[in-house]
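Q: Here is a sequence with its predicted model. Questions after.
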Amino acid sequence: MAKVYWISVYRSITDPDRLAAYAKVSGQALTAAGGKILARGEPAVTKEAGQPLRTVILEFESVEAARAAYDSPGYQEALRILGPGSAERDIRIIEAI
């Protein structure tokens, strides 16, 4: 079965302190739910229309596992810590080929 990747791109960050608190809790919650953090931070290089936006990439065994991780109590607590308006993100869950 193909792996699944959760990709978060931060379009804007308005509260870096809340983001840091969120990152601690979310990382623990997502790895506890079976996710493996592959990369996080700003890109080393961008090309074409790329922008130097914070990006996080996690690997999961299935779409269902990634969805369950998002819905887990631990990750929902992380989202509560992040709060509305602290960051604007684009989160995608995609299957590998």
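A: Arrived safely. What you are looking at is a predicted structure, and each value in this text was computed from that prediction instead of being measured.
Q: all contacts plus neighbour counts: C-alpha atoms, from now on.
A: Fine.
Q: Give me the distance between stretch 75-82 and the centre of its chain.
A: In terms of C-alpha atoms, centre = their mean, to the nearest Å, the centre of stretch 75-82 is set 12 Å apart from its chain centre.
Q: buried ones in it?
A: Buried residues in stretch 75-82, counted by 16 or more other C-alpha atoms under 10 Å: Y75, Q76, E77, A78, L79, I81, L82.
Q: ok, structure two:
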Amino acid sequence: MAKAYWIAAYHSVTDAEKLAAYAKLAGPAIEAGGGRFLARGQAAKAYEAGLLQRTVLIEFDSVAAAEKTHDSPGYKAALAALDGGCIRDMRIVEGV
């Protein structure tokens, strides 16, 4: 079974306090689901239509594990705390 990667690319942060509240809940929920943070922070360089914004890369053992974590009560609580505190896109991609 291929690993999976949860990629969140932030376009803008509109409320730093909400983002901090989200992070406090999201980290433990993701780790409880088997997620391993591989990269987290400001982009070092951006090309084409990329933005020099926060990017997060998390590895899971499978797409199913990543989806289960995203849909978990713990992560749903983190999303509720985020409540519009940023604009981002998030994807789950199967590894090769």
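A: Right, received. Where do you want to start? All of these numbers come straight from a predicted model, not from anything done at the bench.
Q: Looking at the buried residues of stretch 75-82 of the first structure, which is nearest P43 of the first structure?
A: L82 (22.1 Å; C-alpha to C-alpha).
Q: Show me what secondary structure element comes after the helix ranked longest in the first structure.
A: Secondary structure of the first structure per DSSP state H: the longest helix is helix 16-32. As assigned by DSSP states H and E, the chain's next helix or strand after helix 16-32 of the first structure is strand 36-41.
Q: so how far does that following strand sit from its counterpart in the second structure?
A: If you overlay the two and look at strand 36-41 of the first structure, the average distance to its match in the second structure is 0.7 Å (mean C-alpha distance after the TM-score superposition for the first structure).
Q: tell me which strands and helices that strand is in contact with?
A: On a contact count with 3 or more C-alpha pairs under 8 Å, 6 or more residues apart in numbering; DSSP states H and E, strand 36-41 of the first structure meets helix 16-32, strand 55-60.
Q: The aligned partner of G85 of the second structure in the first structure: neighbouring residues, count only.
A: Using TM-score structural alignment, the partner of G85 of the second structure in the first structure is S86. As a burial measure, S86 of the first structure scores 16 neighbours (other C-alpha atoms under 10 Å).
Q: Let me see the contact set for S86 of the first structure.
A: Residues in contact with S86 of the first structure, defined by C-alpha atoms under 8 Å, 6 or more residues apart in numbering, are I13, T14, D15, P16, R18, L19.
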